[in-house]
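Q: Everything below, folded, please.
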Amino acid sequence: MTPTPTIVVPIEVMAGPTVSDALAEFVAPLPVLVLGVVEIPDQTSSTQAREQFEEGASRTIETVAEGFAAAGADVDTRLSFTHDANETVERVVADLERAVVLFPAPATEIEDVVVAVRSDATVPAAASTVAALTQGDESAITVYHAALEDEGNDEIDRILSAVETALEDAGIDPDRLTRTVERADTPIDALVAAANDHDLLVVGETEPRLRDHILGETHERIATGAAAPVLVVRRPAVE
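A: Below you'll find the model as predicted:
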């Protein structure tokens, strides 16, 4: 049985973050960890930073947490003053048995979800996450694949069929599923465009290292380029 994931929400405290009520309500079925991160200069100690900024930073992440709690989520908070925000988020996520990282974006409703998973390793976790978050609603789910021009149809069908089967096994009505394939020279750009045509994107981590693939160039480009919220499903740890 796939363990229940925790939704980790990294918050850049100094950016004055907000999370919409619609997004908070959507993720409320799963436990949420609001991870406030304050990146500090190398010459500043975390102790010094805490003395100066902890009170205000704590108020900020508590305000974000209250939004999730009001939507019914089981919420925890954590605050870190760090010289490397990516490393801190990576460490926190790696310590959890199962984690999904949420990159918030403005959302007034979430009724149309796009799921893009390339790695077989993340299919069960992605499917169970989508099923948990869409239980009881009628949101449409698009199973999406951005294919390279030379990618074979058989491999594309295998990937999409695996995701569709996992979603159905997790309790999703197949009538809610739509399959979309686009061929592109730059799949990341195609995926960002697809995300912008939907209310929320669920994407699977493609490699074991979180820093490189959840918080690194690939998913950072997706998360920063997409106007919709992005959920990145972590690969299971290698036993």
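Q: all contacts plus neighbour counts: C-alpha atoms, from now on.
A: Fine.
Q: Please identify the buried residues of the helix or strand encompassing A132?
A: When secondary structure is defined by DSSP states H and E, A132 falls within helix 123-134. Using 16 or more other C-alpha atoms under 10 Å as the burial criterion, the residues of helix 123-134 that qualify are V123, P124, A125, A126, A127, S128, T129, V130, A131, A132, T134.
Q: continuing past that helix, what's the next helix or strand?
A: strand 140-147.
Q: Next, the buried residues of the next helix or strand after that following strand.
A: Next along the chain after strand 140-147, taking DSSP H and E as the criterion, comes helix 153-169. Within helix 153-169, the residues scored as buried using 16+ other C-alpha under 10 Å are I156, I159, L160, V163, E164, A166, L167, E168.
Q: before we go on, could you also do this sequence so I can check it against the first one:
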Amino acid sequence: MTETPTADGGEQPETDGTDRPTVLVPLAVLEGESLPPGGPELLANARVVLLGYHVLPEQTATEQAREQFGETAMSKLTEFADRLTAAGADVETRLVFTHDKETTIDRLIYEYDSLAVLVPNSAERVDSVLVALRGTIGVGRNTRLVAGLFADSDVDVTLYHTVGEGESPDDGASFLNGVKADLVERGIAADRIETVVEDADVPIDAIAGRAESHDAVVMGETDPSVTTFVFGMPSEQVAERFLGPVLVVQRERPDE
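A: Alright, predicted model coming up:
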């Protein structure tokens, strides 16, 4: 695996980015994947790690690929980074040629302490966000992301919870009210937050159905394998059925 040095995506805003959530945006730049419409608006208040990656056949040397394709790939990344910076984001770019996409993305999530990973579907504009919450574990990371991205915007937030086994609708409502209070404390106006509790046989179907009336989805990671979740589990199922972007909030890395 080879990588280019970290590079800035253009002139940076004057803010030091202390309260900005870090979001990893992986793009297969040499396969035509690009920063989708609505991406810059969605991530305007984020610290964005823009990862351009290209997966190589085992027999292809990464150094050879970088010499052959590196300039073209970095040109595309720089173009995307400039769009993000113009919207207000802090941006870092990384270009990686690798034989193992999952391991590369997983490593960079932790290297940058990324709060979330973006599944980059498009959104013409971002007026409303569905935040699907399954339980109390890691919920603080969800509220950090949502408040960090949207506290200074006019985006409406819907907190959504499906009732689990042994849980009553009142339990779910109490849970979401606590999350709402946290978001209000973090700067989101109470009248911009709606709470919805539902008893659903198939939660993923319910989330996908609810997502249709929103511009983006925020979901928490539910599997210890970060990349398996992002690219092969519920978030992918939602992303395949929902045309907008999906932000997958990562679990906090356990102490080693």
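Q: List the TM-score for the superposed pair.
A: TM-score for the superposed chains, counting by TM-score structural alignment, normalised by the length of the first structure: 0.89, backed by 238 aligned residues with a C-alpha RMSD of 2.2 Å.
Q: now, which of the buried residues of helix 153-169 of the first structure sits nearest T108 of the first structure?
A: L167 (25.1 Å; C-alpha to C-alpha).
Q: got the contact list for the closest one?
A: A127, S128, V130, A131 (C-alpha atoms under 8 Å, 6 or more residues apart in numbering).
Q: could you dump those to TSV with distance to H83 of the first structure?
A: Below are the contacts of L167 of the first structure laid out as TSV (distance: C-alpha to C-alpha, whole Å):
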residue	distance to H83 of the first structure
A127	35
S128	34
V130	34
A131	37
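Q: Looking at those residues, spot the one nearest E97 of the first structure.
A: For the contacts of L167 of the first structure, the residue nearest E97 of the first structure by C-alpha to C-alpha is S128; the value is 14.4 Å.
Q: And the closest one, what's its match in the second structure?
A: Using TM-score structural alignment, the partner of S128 of the first structure in the second structure is R144.
Q: ok, that match touching P21?
A: Yes - using C-alpha atoms under 8 Å, R144 of the second structure is in contact with P21, at 7.2 Å.
Q: quick revisit: tabulate the buried residues of helix 153-169 of the first structure (TSV), appending distance to R118 of the first structure.
A: TSV is the format used below for those (distance: C-alpha to C-alpha, whole Å):
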residue	distance to R118 of the first structure
I156	9
I159	7
L160	9
V163	9
E164	13
A166	13
L167	15
E168	18
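Q: Quick check: the aligned residue for L102 of the first structure in the second structure?
A: Using TM-score structural alignment, L102 of the first structure lines up with L118 in the second structure.
Q: Hmm, I typed the wrong one, I wanted A71 of the first structure.
A: Aligned by TM-score structural alignment, A71 of the first structure pairs with A87 of the second structure.
Q: Just the helices from the first structure, written as ranges.
A: 21-27, 46-70, 85-94, 123-134, 153-169, 187-196, 210-213, 217-225 (DSSP state H).
Q: Out of these, which gets nearest to A237 of the first structure?
A: Between A237 of the first structure and the helices of the first structure, the shortest separation by C-alpha to C-alpha is 8.3 Å, and it involves helix 85-94.
Q: Mean distance between the closest one and the second structure after superposition?
A: Compared with the second structure after fitting, helix 85-94 of the first structure deviates on average by 0.9 Å (mean C-alpha distance after the TM-score superposition for the first structure).
Q: follow-up on the earlier one: so how far is the helix holding A132 of the first structure from its chain's centroid?
A: 12 Å (C-alpha atoms, centre = their mean, to the nearest Å).
Q: Contacts for that helix, please.
A: Contacts to helix 123-134 of the first structure, defined as C-alpha under 8 Å, 6+ apart, come from residues 2, 4-5, 26-30, 117, 162-163, 166-167, 170-172, 202-204, 233-235.
Q: If we use 6 Å, what do you get?
A: Outside helix 123-134 of the first structure, the residues within contact range by C-alpha atoms under 6 Å, 6 or more residues apart in numbering are V27, P29, V163, A166, L167, A170, V233.
Q: Next: stretch 74-91 of the first structure.
A: So stretch 74-91 of the first structure is contacted by 31-40, 42, 46, 210 (C-alpha under 6 Å, 6+ apart).
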